[in-house]
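**Student:** Structure of the sequence below:
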Amino acid sequence: MTSYQELSQSEAQQLAHAHIIQSDAEALEIARALAEQFKHHAVQRDAERLLPFEEIEAYSQSGLWAMTVPKQYGGAEVSSYTVAQVIALMSGVDGSIGQIPQNHFYGLEILRNTGTEQQKQKLYAEVLKGARFGNALAEFKTKNAAQKQTAISPVDGGFIVNGEKFYCTGSLFAHRIPTLVKDEHGREFLVFIPRQSEGLELVDDWSGFGQRTTGSGTVKFNHVFVEADDVIPFDAAYSQPTISGPFAQIMHAAIETGIAHAAFEETLIRVRQARPWIDSGVDKATDDPLTLFELGRIVADVRASEVLLKQAARSIDAAKPQPTAENIAKASIDVAKVRAHSTETALKASSKLIELAGSRGSQREDGLDRFWRNARVHTLHDASRWKYYFIANHLLNGVLPPRRGTL
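**Tutor:** Modelled structure (predicted):
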């Protein structure tokens, strides 16, 4: 267990002027190049739990962490599908790197919906320069995930935050930590707390067997002062129709779809190297009829997840200009479909990779198990069984799905 007060071994760096992306096409081009770069040492990072500080710095300086900033504030405002494709690409080469910016983009979406003009100008400008936002949303010690105990209280000149958060993905790499708090009246706010704030402690105690380098540990707040300008309404993003919920969820679906796609591509490589089963009567594993059967099933599922991902993103983007209860419900249901499907596909594809590679696929130095471990841990974010329930309840009974970031 390690406490962190800086972004790396050295003193926290001043924000550099990051590249500013101009279009969806440029975002995808940069993402493809970075994904190739991040492939290097991915197995080692996972095996030795080497936190990817250099990779995340390159990722944010590339301009990709600012790609959702609205055009009127100087960003590219890329589509939800482009965001999903970028996250899927990164997740395919390193599941942790794929997940780290998820709540950064989520925080920017809450800002777009409920922030003041002054707050938008301030925080968007920081992100365009290369600032990274982590998160402190979930809590570990409450009876269920919906309950929150971290509190915000007014004082002269601002507010005080006290509490403790867990699963704080990306916070070890962040310049600000958007923190979900409640006031004395039960209202929820998102507080964009600078990571160097006095009384804020980051603890690197994430011990999950997958997604090992996401930095998803504990953040403690001991009488942390925050300025009023850093406090943004959170509950308002869900009391009215917004894309906040489906947008948060499609990024999770993209992580799983990316892992599934990469696991399948790796399976093709390993099957070409494998020996056929002794009862197959063929000389090459690529001619083994039952191996081909399994490969056919996997590629169909992977492709289906990719199509569902695109369909869900299109629904989000269609609802974004003028959100209503109906079009947000459609977007949420479409996202629920891909979340449920991608959960099962990522687990199946990553497991079949090892099965079809044969006993040699279990060798530690190859790290093939990381695909399954990453998929298994990430898919615990939400229960796919409840997604199927919301889909069917909407289809059969016309019941609109709940508005929240965990549908």
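**Student:** Could you use CA atoms for every contact and neighbour count after this?
**Tutor:** Fine.
**Student:** Tell me where this structure has strands.
**Tutor:** 2-4, 151-155, 158-165, 176-182, 188-194, 200-204, 218-226, 231-233 (DSSP state E).
**Student:** closest to E117 out of those strands?
**Tutor:** strand 231-233 (11.3 Å; Cα to Cα).
**Student:** Give me the contact list for the closest one.
**Tutor:** The contact list for strand 231-233 (Cα atoms under 8 Å, 6 or more residues apart in numbering) reads 111, 114-115, 188-192.
**Student:** circling back: right, so the strands of the chain: which one is the most enclosed?
**Tutor:** Neighbour counts (mean count of other Cα atoms under 10 Å) averaged over each of these peak at strand 176-182, with a mean of 25.
**Student:** what angle do that strand and strand 158-165 make?
**Tutor:** Computed with axes from the mean of the first three to the mean of the last three Cα atoms, to 10 degrees, the direction of strand 176-182 lies at 90 degrees from that of strand 158-165.
**Student:** What is strand 176-182 packed up against?
**Tutor:** If you count contacts as 3 or more Cα pairs under 8 Å, 6 or more residues apart in numbering; DSSP states H and E, strand 176-182 packs onto strand 151-155, strand 188-194.
**Student:** packing partners for the last one?
**Tutor:** When contacts are defined as 3+ Cα pairs under 8 Å, 6+ apart, strand 188-194 sits against strand 176-182, strand 231-233.
**Student:** Redo these as CSV? Include distance to M90.
**Tutor:** Listed next are the helices and strands packed on strand 188-194 as CSV, based on distance: least, Cα to Cα, whole Å:
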stretch, distance to M90
strand 176-182, 22
strand 231-233, 30
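**Student:** Which among these is found nearest to T343?
**Tutor:** T343 lies closest to strand 176-182 among the helices and strands packed on strand 188-194, at 26.4 Å (Cα to Cα).
**Student:** tell me the angle that closest one makes with strand 200-204.
**Tutor:** Counting by the same axes, to 10 degrees, strand 176-182 lies at 110 degrees to strand 200-204.
**Student:** To compare with the earlier structure, here is another sequence to fold:
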Amino acid sequence: MKVKKKKQLNFLDKFLLGISVLLGLSLLISYLAPITDPQKFWPIAFFGLAYPLLLLANLIVTVYWLLRRSKCILVPLLCILVGWGVLRDNFGFRFSESVTDAVEPNSSLVLMTYNAHSFKRYGEKNDSTTRHQMLELINDQRPDIIGIQEFYTKNRGQYALKDSMKQIMGSDACYFEPFNFDKKGEAMGIAIFSKYPIINKGSILLSEQGSGNQCIYVDVKKNAQTFRFYSIHLQSIRFEPDDYDYLAKFSQKGDADITSSKRIGGKLKRAFMKRSEQVFKIKNHAKHCPYPYIIAGDFNDTPSSYAVNQMAKGLKNAFREKGSGFARTYNGSFPNYQIDYIMVSPVINVTNYHIVQKKLSDHYPVCSKLQLQ
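**Tutor:** The predicted structure follows:
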């Protein structure tokens, strides 16, 4: 009886096995990002940011070893499966959006969050066509309550958007906190508009005065139920046009510049650390909330980040509950991932979640249908 010889790895296989091990280790390190505070050890946060790319690279080598019918497939495959929870935060394993029709109208709530970028396209000046399309989009979604980051308005004229939003909502219930304003009557900040009465409101200072990275909240009464809605805008990376130009050139030609890379890395590091601090401010405030609450807005961070995962502790993530596919809420240059979220108290049920894929602002609006208990 002949003994079957073990299949020997050729040079290419040995090289790719080494690559597989490195990619697998990098992916494993990325799983530490959601639980590692950037204020204590910031390098891990960069692995979390790279998670989608690391996952894709590990999938590619998995396919390679599958075609080779090699046991080496276990290296990338096990590394992917170890991070099943992180994968579920990034990818919804549903073929379509799940909608629950048997929700009592009196307890249902359609919520929307939208970074409107001053009601203009990214990097461009205000134009009436974009403003009209964005207002039309909001009207089509028929939200009961909406939080808008980078909300821009004037006292009068076609850009008196506070008045336009009240008209769409059919209600005067709103709270607008301007963080930048001038004597011409122009103002920008965070706004919340509601179809139902607002019985209390306030703000949490997350950053320096004049910065748009802040948090506001309202207590809303719907029939006999009261809930709180926090609309947040966590720390921005604050890339300049030069940074975006460099990233575009690097992605196209692969030309790396040490000075530019350091500058971008420094901005990312500062933003990671600042968001960590801001999340705890919001969570500490929410601890004392006497009502079920919703936290939604522009987190400026990915599902594999420390900030997002700390905020989600003890809450339901609407995407994880009802989302499908690989979510993308930012349509700008970087980071082109899911960075806008809706999170709710455990007593609130999520019955629907969807992203409106229409390029107007640099963010896509996110909507969710909720059921208040």
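**Student:** TM-score for these two?
**Tutor:** Once superposed, the chains reach a TM-score of 0.26 (TM-score structural alignment, normalised by the length of the second structure), with 149 aligned residues with a Cα RMSD of 6.1 Å.
**Student:** Out of the helices and strands packed on strand 176-182 of the first structure, which is closest to A253 of the first structure?
**Tutor:** Nearest to A253 of the first structure among these is strand 188-194 (23.5 Å), distances taken as Cα to Cα.
**Student:** Now do that closest one against strand 151-155, angle only.
**Tutor:** Strand 188-194 of the first structure runs at 70 degrees relative to strand 151-155, counting by the same axes, to 10 degrees.
**Student:** What segments of the stretch 251-400 of the first structure are helices?
**Tutor:** Assigned by DSSP state H, counting those that start in this stretch, the helices in the stretch 251-400 of the first structure fall at 289-319, 325-357, 369-378, 384-397.
**Student:** closest to L308 of the first structure among the contacts of strand 231-233 of the first structure?
**Tutor:** Taking Cα to Cα as the measure, L308 of the first structure lies nearest L111 of these, at 27.2 Å.
**Student:** Hmm, Q121 and the closest one touching each other?
**Tutor:** No: L111 of the first structure is beyond contact range of Q121, at 10.4 Å (criterion: Cα atoms under 8 Å).
**Student:** neighbour count winner among these two?
**Tutor:** Ranked by neighbour count (other Cα atoms under 10 Å), L111 of the first structure and Q121 place L111 first, with 24 against 14.
**Student:** From A346 of the first structure, how far out is that one?
**Tutor:** Going from L111 of the first structure to A346 of the first structure by Cα to Cα, to the nearest Å gives 31 Å.
**Student:** What of S96 of the first structure?
**Tutor:** 15 Å.
**Student:** Give me the more crowded residue out of the two.
**Tutor:** When S96 of the first structure and A346 are compared on other Cα under 10 Å, the one with more neighbours turns out to be A346, at 33 against 28.
**Student:** between the helices of the stretch 251-400 of the first structure, which gets nearest to V43 of the first structure?
**Tutor:** Distance to V43 of the first structure, taken as Cα to Cα, is lowest for helix 369-378 among the helices of the stretch 251-400 of the first structure, at 7.9 Å.
**Student:** now for that closest one, which elements pack on it?
**Tutor:** Counting contacts by 3+ Cα pairs under 8 Å, 6+ apart, helix 369-378 of the first structure packs against helix 95-99, helix 244-273, helix 325-357.
**Student:** Adding distance to P233 of the first structure, write those helices out as CSV.
**Tutor:** Shown next, in CSV, are those (distance: least, Cα to Cα, whole Å):
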stretch, distance to P233 of the first structure
helix 95-99, 24
helix 244-273, 13
helix 325-357, 20
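**Student:** For A27 of the first structure, find the nearest of these.
**Tutor:** Smallest distance to A27 of the first structure across those (Cα to Cα): 14.9 Å, for helix 95-99.
**Student:** For the closest one, name the packing helices and strands.
**Tutor:** Helices and strands touching helix 95-99 of the first structure, by 3+ Cα pairs under 8 Å, 6+ apart, are helix 80-93, helix 244-273, helix 369-378.
**Student:** To E55 of the first structure, which of these lies closest?
**Tutor:** Closest to E55 of the first structure of these, according to Cα to Cα: helix 80-93, at 11.0 Å.
**Student:** which outside residues touch that closest one?
**Tutor:** Surrounding helix 80-93 of the first structure, the residues in contact under the criterion Cα under 8 Å, 6+ apart are 24, 27-28, 31-32, 35-36, 38-39, 42, 68, 97-99, 247, 250-251, 254-263, 309-310, 313-314, 316-317.
**Student:** how about a cut-off of 7 Å?
**Tutor:** Helix 80-93 of the first structure has contacts (Cα atoms under 7 Å, 6 or more residues apart in numbering) with 24, 28, 31, 35, 38-39, 97-99, 250-251, 254-255, 257-259, 261-262, 310, 313-314, 316-317.
**Student:** Can you turn the buried part of those into a ChimeraX selection?
**Tutor:** Buried residues within those, by 16 or more other Cα atoms under 10 Å, are selected in ChimeraX with:
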select :24,28,31,35,38,97,98,99,250,251,254,255,257,258,259,261,262,310,313,314,316,317
